[in-house]
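Undergrad: Just the structure for this:
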Amino acid sequence: MSVINTVIKPFQASAFKDGKFIEVSEKDVLGKWAVFFFYPADFTFVCPTELGDVADHYDQFQKLGVEIYSVSTDTHFVHKAWHDSSETIGKIKYTMIGDPSGVITNNFEVMRPGVGLADRGTFIVDPDGVIQAVEITAEGIGRNAEDLLRKVKAAQYVRNHPGEVCPAKWNEGDATLAPSLDLVGKI
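TA: Purely as a prediction, here's the structure:
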């Protein structure tokens, strides 16, 4: 079952952000753009490269009004320990959610059955809490924050310009399409 165009489900979780433990729920997400960035586990190999890449682009996401929530089935305590011990993870300013119960990971349908770890899943959520984009990759395939930024910009553009869509490889400032009968078979 696809979670595209569904509203995120309720959750309550402990997280690590800005040197503090905080509580986060779906209510904190509503009213702004959000990216949920699921990864298998702290203290691993591909995961820190991805989280560091997102950290390097966090200011750009913030300028777009987007909050980042990284999520793994580790606890918020493990997130803090990883943050304190890794130069790459130490630069993270966004919220690192602990999901040891697997509620959030299951809500987004990225829990590996029988393993207790999340797949590499990325979800773009609009201010209404509706999932607009999903990317799921296999264990060894890392994601790219620049492409994620491009997808967020496309999702925001489509939301702000009803009747227009963004074609393949669209980047901010590129031409869009206005679907119509006249375009059928001409693209």
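Undergrad: only C-alpha atoms for contact and neighbour calcs from this point on.
TA: Will do.
Undergrad: can you give me the helices in this protein?
TA: 26-29, 46-56, 58-63, 76-85, 87-90, 103-107, 145-160 (DSSP state H).
Undergrad: Columns distance to Asp18 on top of those helices, output as CSV?
TA: Formatted as CSV, the helices of the chain follow (distance: least, C-alpha to C-alpha, whole Å):
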stretch, distance to Asp18
helix 26-29, 16
helix 46-56, 13
helix 58-63, 13
helix 76-85, 10
helix 87-90, 10
helix 103-107, 22
helix 145-160, 21
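Undergrad: all strands in the chain, in order from the N-terminus.
TA: 12-17, 20-25, 33-38, 66-72, 95-98, 120-125, 131-137 (DSSP state E).
Undergrad: Please name the residues that touch Thr49.
TA: Thr88, Gly142 (C-alpha atoms under 8 Å, 6 or more residues apart in numbering).
Undergrad: From Phe37, how far out is it?
TA: 13 Å (C-alpha to C-alpha, to the nearest Å).
Undergrad: one more, for comparison:
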Amino acid sequence: MGIIGSQIKPFNATAFQAGKDFFLVTDEDVRGKWAVFFFYPADFTFVCPTELEDLGEHYDMLQKLDVEVYGVSTDTHFSHKAWHDTSDKIGKLKFAFLGDQNHTLATNFDVLRDGAGLADRATFVVDPDGVIQLVEQTCEGVGRNANELVRKIRAAQYVRANPGQVCPAAWEEGEATLAPSLDLVGKI
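TA: So this is what the prediction gives:
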């Protein structure tokens, strides 16, 4: 079975978030709202801060959509704090960073690179029931786009709230959706 439609596995991780003491996040904390797990290879790297900054620019919008964001790498929560304290880009971010030095999350989400101890560049969107609804994974040198992530989350939320309807390619909030039926076969 693929990871889409599967339940997130149990985990606990120590988090760093600006303005807070270190705190524990578990799979139970994720239930009841939408969540983004934004895996990246390592702190103090090159493409990662550009992606995280882009995601940070969308954080308030995601919060309004009832989405919590977790940046995840196999670094420790101490490393996340040090990066936050020394990088202009990372220092602006408001979302939580989970330390995954034991590789629990990277293993649970199947993004741990064999023999490297690093996570692949991957994004998972989890619904309020703890079910993985969206996955995006790219190679090391290709950064992600938070605009597209927000669009996909809106589509997933729409489909969840409107059973029997689906969002076509490039769907944007407010546009027409489809209600799959035999009448549509061969007509789209």
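Undergrad: rewinding a little: what's the closest of the helices of structure 1 to Thr137 of structure 1?
TA: When the helices of structure 1 are compared by C-alpha to C-alpha, helix 46-56 sits nearest Thr137 of structure 1, at 11.8 Å.
Undergrad: thinking again about what came up before, of the helices of structure 1, give the one that comes closest to Phe123 of structure 1.
TA: Comparing these under C-alpha to C-alpha, the one sitting nearest is helix 145-160, at 9.6 Å.
Undergrad: ok so, going back, so which of the helices of structure 1 is nearest Ser2 of structure 1?
TA: Among the helices of structure 1, helix 103-107 sits nearest to Ser2 of structure 1 (C-alpha to C-alpha), with 11.7 Å.
Undergrad: before we move on, the earlier item: so for Lys186 of structure 1, which of the strands of structure 1 sits nearest?
TA: Closest of the strands of structure 1 to Lys186 of structure 1 is strand 131-137, at 26.5 Å (criterion: C-alpha to C-alpha).
Undergrad: elements contacting that closest one?
TA: Counting contacts by 3 or more C-alpha pairs under 8 Å, 6 or more residues apart in numbering; DSSP states H and E, strand 131-137 of structure 1 packs against strand 120-125, helix 145-160.
Undergrad: among these, which is nearest Asp74 of structure 1?
TA: Between Asp74 of structure 1 and those, the shortest gap by C-alpha to C-alpha is with strand 120-125, which sits at 14.3 Å.
Undergrad: and the closest one, what does it pack onto?
TA: Under the contact criterion of 3+ C-alpha pairs under 8 Å, 6+ apart, strand 120-125 of structure 1 touches strand 33-38, strand 131-137.
Undergrad: With structure 2 overlaid, how far apart is that strand on average?
TA: Compared with structure 2 after the fit, strand 120-125 of structure 1 shows a mean deviation of 0.5 Å (mean C-alpha distance after the TM-score superposition for structure 1).
Undergrad: Distance from the chain centre to that strand, please.
TA: Computed by C-alpha atoms, centre = their mean, to the nearest Å, the chain-centroid distance of strand 120-125 of structure 1 equals 4 Å.
Undergrad: Identify all contacting residues around it.
TA: 33-40, 110, 131-139, 152.
Undergrad: Also stretch 26-42 of structure 1?
TA: The contact list for stretch 26-42 of structure 1 (C-alpha under 8 Å, 6+ apart) reads 8-12, 47-48, 65-74, 78-79, 82, 105, 110, 117-129.
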